[in-house]
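Trainee: how does the following fold in three dimensions:
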Amino acid sequence: MSDADTHLRETPLRREEVLQGHFLHVVRDTVRLPSGQEATREYVLHPGAVMVIGLLDDGQVVLERQYRHPMRDVMIEFPAGKLDAGEDSLVCAQRELLEETGYSAREWAWAGRLAPTIAYSDETIDIWFARGLVQGERQLDDGEFLDVFSATPAELQAWCRSGEVIDCKTLVGALWLQNVLRGDWPLAWASTAAQPAAG
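Mentor: Predicted coordinates for the structure are as follows:
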């Protein structure tokens, strides 16, 4: 944040643990506002995650359908998952793609990063593209149930427009996909062995 933003910056003063669950870690920070007054900020601490936009040789992309309990509905999403402690972003992307879809990829490209819930979490998601996909066997976690399917980029765009796709990361992924395919946002592809670095 630049010095020009000092009139917007909040200064952390103290932290209180609210919840340390199996999946969620919630804290309540007391902050000093630019006005000098104090306020509280409750939010979720998150280790970060990855999303993979897998490009098949026939021009389609790899997608999933998964039931999301908070939404009480089945969502269309790009493959994604949470970083393990100390895990490299690309290693996580490769692991999640294989575990959830059975695909491994010959080439990878880091595209960018998104922050899906900036008002109540510090989560960021690294966006990876994968191509040269080779089908193998899925390795789903216990209690994980999802369908893997493929669709054309045009079909995905139509679902985003109609509201069939409302998952934030997948909407952002569709934007990246559209601009990459159009040539507006070029990627730096590297073989799996070369391991491109995340920004």
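Trainee: please make it C-alpha for all contacts and neighbour counts, starting now.
Mentor: OK.
Trainee: how far away is the residue in the chain sticking out farthest from the centre from E42?
Mentor: The outermost residue of the chain relative to its centre, with distances by C-alpha atoms, centre = their mean, is G36 at 35.5 Å. G36 sits 19 Å away from E42, going by C-alpha to C-alpha, to the nearest Å.
Trainee: please provide the structure for the following sequence as well, for comparison with the first:
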Amino acid sequence: MSRHEDDRSLLETCVEGRVAYDGSFLKVRSDRVRLPDGRLAKREYVVHPGAVMVVPVLDDGRLVLERQFRYPLGRVMIEFPAGKLDAGEPGLRCAMRELREETGYVARQWARAGVLHNAMAYSTEGIEVWLARGLSPGPASLDEGEFVEVFTAWPQQLEAWVRDGTVTDAKTLIGLLWWQQWQAGLWCPDWQDVDDSNQASSTP
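Mentor: You can find the predicted model right below:
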């Protein structure tokens, strides 16, 4: 469905904005907005710097995944590698950095799949989804206080974990969707070769 030509009947405009919480990573805003019918309402939301997620595919078809404890949920989650963007950092560079730091893998080819807004009702976060192939293993370099278990699984295993509720992470579900559509020939990623100096060049 294409974007509607005129969104004015749905727009909300900020009347008064304030920062309710300013943390080292996230900010929470509490704004008063004017609704399309003229009434006022409150909107509370998290300001997020943005992130990337990588779907790393080994030559034999297995996927590289991670297990890590997610404190808000109080449980270990299965996820694709991901991390937040540094200020001014291009998405591809962040994806390469996060893959190398968290898993030790370096990829020879990359393709940008798209952007995921995983919590648009209460967060500005957008997650760039990247596919990576031509992987070479190496040592991981986790941040201080970061504990991640890296493992590989066949796509059919990941699909089964989604079906039985073992995997519920939104970005990982979207990453699997992209992998499925690519494998089925329905979506065609624009692959780029990436050399050792982290410079990307288009390939046919």
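Trainee: contact partners for the most centrally placed residue in structure 1?
Mentor: Taking C-alpha atoms, centre = their mean as the criterion, I125 is the residue nearest the geometric centre of structure 1, at 3.6 Å. If you count contacts by C-alpha atoms under 8 Å, 6 or more residues apart in numbering, I125 of structure 1 has them with G48, A49, V50, M51, R113, L114, A115, P116, K169.
Trainee: cool, and W179 of structure 2?
Mentor: Taking C-alpha under 8 Å, 6+ apart as the contact definition, W179 of structure 2 lies against V55.
Trainee: so what corresponds to it in structure 1?
Mentor: Aligned counterpart of W179 of structure 2 in structure 1: L177 (TM-score structural alignment).
Trainee: SS state for that match?
Mentor: Under the three-state scheme (DSSP: H, G, I helix; E, B strand; the rest coil), L177 of structure 1 adopts helix.
Trainee: likewise A93 of structure 1?
Mentor: Assigned by three-state DSSP, the conformation of A93 of structure 1 is helix.
Trainee: any idea what it aligns with in structure 2?
Mentor: When the structures are aligned by TM-score structural alignment, the residue of structure 2 matched to A93 of structure 1 is A95.
Trainee: right, and its match touches V54 too?
Mentor: Yes - using C-alpha atoms under 8 Å, A95 of structure 2 is in contact with V54, at 6.3 Å.
Trainee: identify the contacts common to those two.
Mentor: When contacts are counted by C-alpha under 8 Å, 6+ apart, A95 of structure 2 and V54 are jointly contacted by A82, W130.
Trainee: quick one: the strands in structure 1, in order.
Mentor: 11-20, 25-32, 38-45, 49-54, 61-68, 73-77, 80-82, 103-114, 125-135, 146-151, 190-191 (DSSP state E).
Trainee: matching residues in structure 2 for the third one?
Mentor: Read it as strand 38-45 of structure 1. Aligned by TM-score structural alignment, strand 38-45 of structure 1 falls on residues 40-47 of structure 2.
Trainee: also the shortest one?
Mentor: When strand 190-191 of structure 1 is aligned against structure 2 using TM-score structural alignment, it corresponds to residues 192-193.
Trainee: once aligned to structure 1, how far is that stretch on average?
Mentor: For stretch 192-193 of structure 2, the mean deviation from structure 1 after alignment is 0.7 Å (mean C-alpha distance after the TM-score superposition for structure 1).
Trainee: can you list contacts of that stretch?
Mentor: The contact list for stretch 192-193 of structure 2 (C-alpha under 8 Å, 6+ apart) reads R108, Q109, W110, A111, A200, S201, S202, T203.
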